[in-house]
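> Here is a sequence with its predicted model. Questions after.
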Amino acid sequence: MAKRPTNNNRPRRRQSLPTTQATISQLNDEGVGIAYHEGKELLVAGALAGEKVLVAIEHSGQRRSIGQLRRVLEKSPLRRTSPCNLAERCQSCALIQMDYEAQLRYKSAKLKQALADFEMLKDLQPQPILAAEHPLGYRTNAKLALSKERGKVHIGLYRRGTHKVVDIEDCPLHHPLINRIVRTVKDEIQRQKIFIYDPQTRRGLLRYLLIKVSPKNEKAMVTFVTAERNYREITHLAKWLARKVPEVISVHQNINGSTGNVVMGRETIRMLGVPDLIDQVGDIRLRISPTSFFQVNHEQAARIYELVRKWAALENHETALDLYCGIGGIALHLAKDAGSVTGIEVVEEAVLNACENARMNRLGNCHFLAGDSAELIHDLAPDSVKVAVINPPRSGCQAEVLEALAELAPARIIYVSCNPATLARDLDLLHEKSYRVTELQPVDMFPQTAHLETVVHLQHRN
């Protein structure tokens, strides 16, 4: 049984912060406004380039200060009315106050600047960004933190640079089903008086709420992350949620007893419903487990997968390699044309999902391997792969992976990136390994944020 957290601290009186006027010169790579105050860089989330603003100084370091936007004194013509009334408090969507066309121009300039940092890439000309048809309501999964203040339950995101949870019941970026689930869970936690985990006292039960939605099927999977194994409260909560929101067809409990910032622990228990969520992107059906990663924007993911398939231009006797394959979304699309496709992924559970997805889609020419990419690439015969697809995390590829891939010498490489800076770094290395960029297509996978997805087509010079 979880212990009831105690809090004998009286509410602290809010201290007034020093304020100053500042002019925003530009936005940084995270979409945060940059001004200069007392010879130091001043970061102001929610401000746009060219704006004169009133700022409260929250933190002043040796080289940089953090400011809180209090009022816009002179507005940028690019500013619009934000669709989120919590934007200034939450600060998770850095560009939500900016006109959407201006967001695309900002991201395009960000990509070009990242390429310009490398001599051999500075003359590359990306195609215009593929804009999102639906720049709101596109997020199909959410990882939300829980907290309790003065007896009130909060479910939402950490405010930028803090561990304070901003309560969000109606996030404009979330799929509407996610918002319904959040409201229902919050009401039931409050009603049952379930104890929320306090990271300071390390006491309490509920830590995080994870939600995954299949927009194709209008179904959802919910995972409660708890500090310890619990049956009674979480079972009651799961049954109540499934009764109030019948679209919830799967509820799990993940146990995370660590004291760090890792969201999920190693053990996951199914509380009720089906074990996995069945989803679909393009014409490929996907089985998604509680712990597996998948893209948050299905519409834009489908466009990326189709573009990768088009550029791969595989024939039925050719072989493809998919690195960082996850649950197999790209590999399965390639398998429709290829003779065979090999997917490599370090997360074993994702590989199990990928194998099941291949069976579910009746694609017997796919097989998946769990392990280190560089080591497994060395097991493949040189010139045995016609096309290799790379879809790494934000940190990009390890140099060992790119070097092993260059030794394998596929005729074409397709790089799917979610970080322009690490993309440019890796493209520069591939250029040294006799690959040249032939096409470069940015895709706005994450509207209202500073993030950008980019798909790059490279060909071997020989």
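Alright, I've got the coordinates.

> C-alpha from now on. contacts and neighbour counts both.
Will do.

> Check which helices and strands the helix or strand harbouring residue 299 sits against.
Per DSSP states H and E, residue 299 falls inside helix 298-312. Secondary-structure packing of helix 298-312 (3 or more C-alpha pairs under 8 Å, 6 or more residues apart in numbering; DSSP states H and E): strand 277-281, helix 329-335, strand 412-417, strand 453-460.

> can you rerun that using 7 Å?
On a contact count with 3 or more C-alpha pairs under 7 Å, 6 or more residues apart in numbering; DSSP states H and E, helix 298-312 meets helix 329-335.

> One more to weigh against that first structure:
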Amino acid sequence: MSNKRINKNIPVQKNEFLNVTFEDLTHEGAGVAKVDGYPIFVPDSLPGEEAEIKVVKVGKSFGFGRLMKRHTTSDQRVDPPCPIYHWCGGCQLQHMDQKAQLSLKREQVVNALHKYMGRDDIPVHKTMGMEEPWAYRNKAQVPVAERNGELIAGFYAKQSHHIVDMDHCLIQGDQNDAAIQVVKTILKRYNIQPYDEESGKGVIRHIVARNGRLSGETMVMLVTNGETLPKRDAIVEDIRREVSGIHSIVQNMNDKKTNVIFGKRTEILWGESYIEEQVGKLRFALSPLSFFQVNPVQTEALYEKALEYADLRGQETVIDAYCGIGSISLFLAEKAKKVYGVEVSGEAIRDARKNAKLNRISNVEFSVGKAEEVVPWWRAFAEVQADVIVVDPPRKGCDEKLLQTMIEMKPERIVYVSCNPATLARDLRILSEGGYEVKEVQPVDMFPQTAHVESVTQLMRR
């Protein structure tokens, strides 16, 4: 194949070797080098470092490279403690010291506000970090495959569906980590065939472990390719005997050719239908498919900041859009007169109502539906007038119809909890144009060692 440049305006070509200096980092933690203004993204690189790279992919606006040899080393660089870090795609920032990671995450928010709002004057505080930024995850979702005739389980390699076999994960909670390894051994013991993405054959697709940090309860879920699970009774008995703190064993059935992990049908094979987690003073029942933040330590910090920004005095009516299993709603209910929560998942709302009863909180009301449809209905037909609105949307941000309804409802304060700085800044621009002043933003390091950042923003009606 010819190595001629496809586009004369692109100053590099695939498989070319270059000496570069990295100027910046992407929001995913890759180093950014520029050749005649053309950016090339290279993992495991830090600003200020000089290196030899190989161009592995060329696009119209940017390219990707592989680090071949580092000539200079940043003082922010540390040796990643994980032995499979350079292959596994689970973490992106183990090669950065903790201070640099926190600074990068704040810069992600600052840069998004500049790009989407043209604003550099909004106070963005230093990122709230963890004292111990390891072993924090309370949930592990591990894909399974076959290699050399043997079942392996780990995480996907960077930018691929090739599984890197894993014996120990440094960001998983110890109890979950141990549960994954025990279940992996049990599946091998009974020669359970891993699912093959290409052929659609095989039995086991994912092993999922979930742990309550304070309760010590563990849930193990086996995601299977359809209903069949050979040696099911023996596997369940071995998991009961060998997994520490086991409280629930679940089978989820997914026979679709899809990247989506879970199917629609779930069966409890043994034990309870939920485990219990605690954040602050509040207890939460987590069913198999419940969404719940994976870092309970930082979740408490995040929710406390949301509560601070809501500035409740006991007489307010609050709407919690995208309320999930009611976690933020119940925090707010302790200080509010009434809280209305809405979530599209019926199972999540069932959990939210269960959690309200579990904590003996009666001033909350939960509804199933899309926030952009239910909130306008509350306003028009139930005469709900919110003093404060809290939103915690998925990565795609808030629906524009919901944003317009919020503007029309004119609450005194809006609290925006975000997992994506880009969609946060986009939505803040709309709310700002609709009469709200963005007061301040608090980034929170919910996922240490990765490039993700959560944040809480306070808005006040002008």
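Received, thanks. Predicted model, so just to flag it, every value in this text is computed and none were measured.

> re earlier: residues in structure 2 matched by the helix holding residue 299 of structure 1, start to end?
Using TM-score structural alignment, the residues of structure 2 aligned to helix 298-312 of structure 1 are 296-310.

> which residues are in contact with the matching stretch?
279-280, 293, 328, 332, 388, 413, 415, 444, 446, 456, 458 (C-alpha atoms under 7 Å, 6 or more residues apart in numbering).

> which of those residues are buried?
279, 328, 332, 388, 413, 415, 444, 446, 456, 458 (16 or more other C-alpha atoms under 10 Å).

> Counterpart of the first one over in structure 1?
Aligned counterpart of residue 279 of structure 2 in structure 1: residue 281 (TM-score structural alignment).

> Next, the contact list for that match, please.
298, 302.

> Switch the buried ones among the contacts of stretch 296-310 of structure 2 over to CSV; also include distance to residue 246 of structure 2.
Shown next, in CSV, are these (distance: C-alpha to C-alpha, whole Å):
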residue, distance to residue 246 of structure 2
279, 21
328, 27
332, 32
388, 40
413, 43
415, 37
444, 31
446, 26
456, 35
458, 40
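
> related to what we said a few turns ago, relative to strand 412-417, how tilted is the next helix or strand after the helix holding residue 299 of structure 1?
With elements assigned by DSSP H and E, the helix or strand that comes after helix 298-312 of structure 1 is strand 319-323. If you take axes from the mean of the first three to the mean of the last three C-alpha atoms, to 10 degrees, strand 319-323 of structure 1 sits at 20 degrees to strand 412-417.

> which other residues reach strand 319-323 of structure 1?
Contact with strand 319-323 of structure 1 is made by 331, 338-345, 373, 385-391, as judged by C-alpha under 7 Å, 6+ apart.

> Please repeat the previous calculation with a cut-off of 6 Å.
Residues from elsewhere that reach strand 319-323 of structure 1 (C-alpha atoms under 6 Å, 6 or more residues apart in numbering): 331, 339-344, 385-390.

> what separates that strand from the chain centre, distance-wise?
23 Å (C-alpha atoms, centre = their mean, to the nearest Å).

> mind listing the helices in structure 1 by residue range?
Assigned by DSSP state H, structure 1 shows helices spanning 87-90, 100-116, 176-192, 232-244, 298-312, 329-335, 348-360, 373-378, 399-408, 420-432.

> among those helices, which is the most enclosed?
Highest mean neighbour count among the helices of structure 1 (mean count of other C-alpha atoms under 10 Å): helix 329-335, with a mean of 26.

> contacting residues around that one?
So helix 329-335 of structure 1 is contacted by 305, 309, 322, 341 (C-alpha under 6 Å, 6+ apart).

> With structure 2 overlaid, how far apart is the longest strand along structure 1 on average?
Counting residues, the longest strand in structure 1 under DSSP state E turns out to be strand 64-74. On superposition with structure 2, the mean distance recorded for strand 64-74 of structure 1 (mean C-alpha distance after the TM-score superposition for structure 1) is 3.5 Å.

> Could you list every helix and strand that that strand packs against?
Here strand 64-74 of structure 1 touches strand 40-44, strand 52-60, going by 3 or more C-alpha pairs under 6 Å, 6 or more residues apart in numbering; DSSP states H and E.

> Dump the ones you listed into TSV; add mean neighbour count and distance to residue 68 of structure 1 as well.
What follows is those, written out as TSV (neighbours: other C-alpha atoms under 10 Å; distance: least, C-alpha to C-alpha, whole Å):
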stretch	mean neighbour count	distance to residue 68 of structure 1
strand 40-44	22	6
strand 52-60	18	5
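
> Out of these, which gets nearest to residue 395 of structure 1?
Nearest to residue 395 of structure 1 among these is strand 40-44 (23.6 Å), distances taken as C-alpha to C-alpha.

> how much does that closest one stray from structure 2?
Mean for strand 40-44 of structure 1 is 3.3 Å (mean C-alpha distance after the TM-score superposition for structure 1).

> which residues sit against that strand?
By C-alpha under 6 Å, 6+ apart, the surrounding residues in contact with strand 40-44 of structure 1 are 32-36, 63-67.

> mind running it again at 10 Å?
The contact list for strand 40-44 of structure 1, computed with C-alpha atoms under 10 Å, 6 or more residues apart in numbering, reads 22-24, 27-28, 31-37, 53-57, 59-70.

> hang on, the earlier thing: so which of the buried ones among the contacts of stretch 296-310 of structure 2 would you say is closest to residue 224 of structure 2?
Nearest to residue 224 of structure 2 among those, with distances taken as C-alpha to C-alpha, is residue 446, at 29.8 Å.

> ok, now how distant is that closest one from residue 452 of structure 2?
Distance, residue 446 of structure 2 to residue 452 of structure 2, by C-alpha to C-alpha, to the nearest Å: 8 Å.
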